[in-house]
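A.B. asks: Okay, sequence plus prediction incoming.
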Amino acid sequence: MSASSPALSSPPFASALRAAREAAGAQHYPQGALYVVATPIGNVADLSLRALHVLALADAVACEDTRHTQALLRACGLDRPAAQMIAVHQHNEAEAAQQVVQRLRQGQRIAYASDAGTPAVSDPGARLAAAAHQAGLRVVPLPGASSVTAVLSVAGAVADDGGFVFEGFLPAKAGERDARVQALAQEPRAVVLLEAPHRIATLAQALAPLGARPLTVGRELTKQFEQVAVMACEAFAGWLAADAVRSKGEFALVLHPWSQAQAAESGEKLLALLVKELPLKTAVRIAAEASGGSRNVLYELALRMKKDSD
């Protein structure tokens, strides 16, 4: 370990720290490198042995919230002085990145951790990694916990040839949020969404127009009261309202892809109703946006419907 290594305490992580040294200590950890460390999203036992070793080895720890990360370090049996903690968050990332780069150029090993999960996905860290790359410095990933991969792993929503899209948090403004949902209605792949408890009811209302499209809701993933439920988008708001506890905690969600058959069937049913009340092009546009079906196919179908009704 480096001369600036933190003090090590005993339980409950003393055996884990020994295991981390034995399992990960033989690997080379170059100086002057930024180590991007995934940290638990709720369950501290999900911290990897290699992450634990690097958090002990690093000359300093850069993090989204120094108080939060210091609490994690202490829970793991590590205790660092304030001088070895560097705040790098969304409001100061560009400026703080230069401070980190300066330390890296001095040969220090710097570990970076966001408040939970893998940095630089929906949390800060991307600008820091980019600054290190631009300075010609090494950036080393330490993979681990992520709400994105956690919810995907239990959703059963990614086909072998489909992949997925990471959307993250939808816009806070209603108009922008609704526009994004309309765009997602056209996305043929699975879509991962994130949301905070104070906005989850708003998200549920925004997704309701997607109707029967399947949705996996992951709440408090990896924590004691973890909950995973699959439902139609139109049922999500009612599911939340049925139990006040369901609106608490952090959320990771997967909007499932619709098969072409499902999209076509849904689009045809909706189109049959719309062509009776709206101009043909308007009816086709709404049916395509709501179902994710092909606009060209629905347009041809609408022409036939109009012809049959005349």
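C.D. replies: Cool, the structure landed. Nothing here was measured: the structure is a model prediction, and the numbers come from that model.
A.B. asks: drop to CA atoms for contacts and neighbour counts, all remaining ones
C.D. replies: Will do.
A.B. asks: any idea where the helices of the stretch 1-150 of the chain begin and end?
C.D. replies: 14-24, 49-57, 66-75, 93-105, 126-134, 147-155 (DSSP state H, counting those that start in this stretch).
A.B. asks: Present those helices as TSV; the columns should include mean neighbour count and distance to L253.
C.D. replies: Formatted as TSV, the helices of the stretch 1-150 of the chain follow (neighbours: other CA atoms under 10 Å; distance: least, CA to CA, whole Å):
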stretch	mean neighbour count	distance to L253
helix 14-24	17	32
helix 49-57	23	26
helix 66-75	17	25
helix 93-105	18	27
helix 126-134	18	23
helix 147-155	19	7
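A.B. asks: ok, and here's another one to check against it:
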Amino acid sequence: MTDPTPGILYIVATPIGNLADISFRAVETLNQVNLIAAEDTRHSKYLLTHYQIATPTISLHEHNEQQRSDVLLQKLQAGESIALISDAGTPLINDPGYRLVTRVIEAGIQVVPIPGCSALIAALSAAGLASNRFAFEGFLPPKVFARQHTLQQFIHETRTLIFYESPKRIAATLQDCQQIFGPDRQATLARELTKIHETIKTAPLAVLTEWVTNDLNQQKGEIVLLIAGAPAAITADEQAMQQLLTLLLPEMSVKKAAAITAQWLSVSKNAAYQLALKLQQK
């Protein structure tokens, strides 16, 4: 007798607030699998009931993931397909599931993502901060000293920083950010995304801190905090180019000033030309 064909583990993203944000494919998958592994079956019941999904559920959270992964792996090996969902958003993004997915991959079983909502991506898309490079760091430490120590490590980080934060700590965290990154650093508070009281505000840290401290409504709900990256450090070559171009540009064209700078300093002609354009626009 041959072994059964293994099932598939589907990683299914669910809404982060507004139930209408689920995809057709996600609903179809949740209906077709044999079992749904949910972070909290009581919480997920509302979503499943709303879409009339009657598939059986089983819990998988941070406290039982190790043991529950054994059970789910056996079911997959027996040919059953399983959907993994979290309380909200994309599973594994600051949620349980990493150990299960690792075990399933090691067993040679297919893992299929069903993409959808993610609070950090939704916040980044509407923040107005640089989005080509960013670093997601999950929740900051709850204790003041540990939180400040963690933030200190990002002083020179040029990527946009993204954190999740508790509403109970957001005012204190913003005060720490203002102290460490400076009052003028741009930041975004994205709160209760896709829900009735959704708030997205981008402002200098000093302004954002004062606003949240004085408005208790902004200290409620689920929060994503984004901090603009630090300005990139100027290299020695860039500094030398800037000094020479500042002298040359009042006397000649951008193209000629860039050519002389590139030849004199043995740097890229294109780099010198691009910097000359920026300096001319100031």
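C.D. replies: Ah, there it is. Bear in mind the structure is a predicted one, so any value in this text is a computation, not a measurement.
A.B. asks: what TM-score do we get after superposing?
C.D. replies: The TM-score (TM-score structural alignment, normalised by the length of the second structure) is 0.77; 228 aligned residues with a CA RMSD of 1.7 Å.
A.B. asks: right, and the helices of the stretch 1-150 of the first structure - which one's nearest A290 of the first structure?
C.D. replies: Nearest of the helices of the stretch 1-150 of the first structure to A290 of the first structure, taken as CA to CA: helix 147-155 at 22.1 Å.
A.B. asks: how far does the closest one sit from the chain's center?
C.D. replies: Centre-to-centre, helix 147-155 of the first structure and its host chain are 9 Å apart (CA atoms, centre = their mean, to the nearest Å).
A.B. asks: how about the helices of the stretch 1-150 of the first structure in JSON lines, adding distance to E289 of the first structure?
C.D. replies: Output for the helices of the stretch 1-150 of the first structure, formatted as JSON lines (distance: least, CA to CA, whole Å):
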{"stretch": "helix 14-24", "distance to E289 of the first structure": "51"}
{"stretch": "helix 49-57", "distance to E289 of the first structure": "44"}
{"stretch": "helix 66-75", "distance to E289 of the first structure": "42"}
{"stretch": "helix 93-105", "distance to E289 of the first structure": "38"}
{"stretch": "helix 126-134", "distance to E289 of the first structure": "33"}
{"stretch": "helix 147-155", "distance to E289 of the first structure": "24"}
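A.B. asks: Among the ones you listed, which comes closest to G163 of the first structure?
C.D. replies: Across the helices of the stretch 1-150 of the first structure, closest to G163 of the first structure is helix 147-155 (CA to CA), at 10.5 Å.
A.B. asks: Which part of the second structure matches that closest one?
C.D. replies: Following TM-score structural alignment, the aligned partner range for helix 147-155 of the first structure in the second structure is 119-127.
A.B. asks: mean deviation of the matching stretch from the first structure?
C.D. replies: Once fitted to the first structure, stretch 119-127 of the second structure is off its aligned match by 0.7 Å on average (mean CA distance after the TM-score superposition for the first structure).
A.B. asks: who's in contact with the residue most central in space within the first structure?
C.D. replies: Taking CA atoms, centre = their mean, the centroid of the first structure lies closest to V148, which sits 4.1 Å from it. The neighbours of V148 of the first structure, taking CA atoms under 8 Å, 6 or more residues apart in numbering as the test, are 166, 192, 252.
A.B. asks: what stretch of the first structure does stretch 21-41 of the second structure fall on?
C.D. replies: Stretch 21-41 of the second structure covers residues 46-66 of the first structure once aligned (TM-score structural alignment).
A.B. asks: looking at the helices of the stretch 1-150 of the first structure, which is closest to G42 of the first structure?
C.D. replies: Nearest to G42 of the first structure, of the helices of the stretch 1-150 of the first structure and by CA to CA, is helix 147-155 at 9.8 Å.
A.B. asks: Check the mean deviation of the helix or strand following the closest one from the second structure.
C.D. replies: Counting by DSSP states H and E, the next helix or strand C-terminal to helix 147-155 of the first structure is strand 164-168. Aligned to the second structure and superposed, strand 164-168 of the first structure gives a mean residue distance of 0.8 Å (mean CA distance after the TM-score superposition for the first structure).
A.B. asks: Where does strand 164-168 of the first structure end up in the second structure?
C.D. replies: Using TM-score structural alignment, strand 164-168 of the first structure pairs with 134-138 in the second structure.
A.B. asks: So what's the gap between that stretch and the chain middle?
C.D. replies: For stretch 134-138 of the second structure - counting by CA atoms, centre = their mean - the centre lies 5 Å from the chain centre.
A.B. asks: swap in stretch 214-222 of the first structure?
C.D. replies: The chain centroid and the centroid of stretch 214-222 of the first structure are separated by 12 Å, computed with CA atoms, centre = their mean.
A.B. asks: Tell me which residue of the first structure matches up with L76 of the second structure.
C.D. replies: Using TM-score structural alignment, L76 of the second structure sits opposite L104 in the first structure.
A.B. asks: Let me see the contact set for that match.
C.D. replies: Counted by CA under 8 Å, 6+ apart, L104 of the first structure has contacts 31-34, 110, 137.
A.B. asks: Same list (those residues) but as a markdown table, adding neighbour count and distance to S153 of the first structure.
C.D. replies: Output for the contacts of L104 of the first structure, formatted as a markdown table (neighbours: other CA atoms under 10 Å; distance: CA to CA, whole Å):
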| residue | neighbour count | distance to S153 of the first structure |
| --- | --- | --- |
| Q31 | 17 | 35 |
| G32 | 21 | 35 |
| A33 | 22 | 31 |
| L34 | 28 | 29 |
| I110 | 28 | 31 |
| L137 | 18 | 33 |
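A.B. asks: Go through those residues and name the one nearest N43 of the first structure.
C.D. replies: Using CA to CA, the contacts of L104 of the first structure come closest to N43 of the first structure at I110, 23.8 Å.
A.B. asks: my guess is the closest one contacts C63, does it?
C.D. replies: No - when contacts are counted by CA atoms under 8 Å, I110 of the first structure is not listed as touching C63 (10.1 Å).
A.B. asks: I'd like to know how far the residue nearest to the centre of the first structure sits from G168 of the first structure.
C.D. replies: From V148 of the first structure across to G168 of the first structure, the span is 9 Å (CA to CA, to the nearest Å).
A.B. asks: any shared contact partners between these two?
C.D. replies: Common neighbours of V148 of the first structure and G168 are listed as V192 (criterion: CA under 8 Å, 6+ apart).
A.B. asks: what about P188 of the first structure, distance to Q260 of the first structure?
C.D. replies: From P188 of the first structure to Q260 of the first structure the distance is 9 Å (CA to CA).
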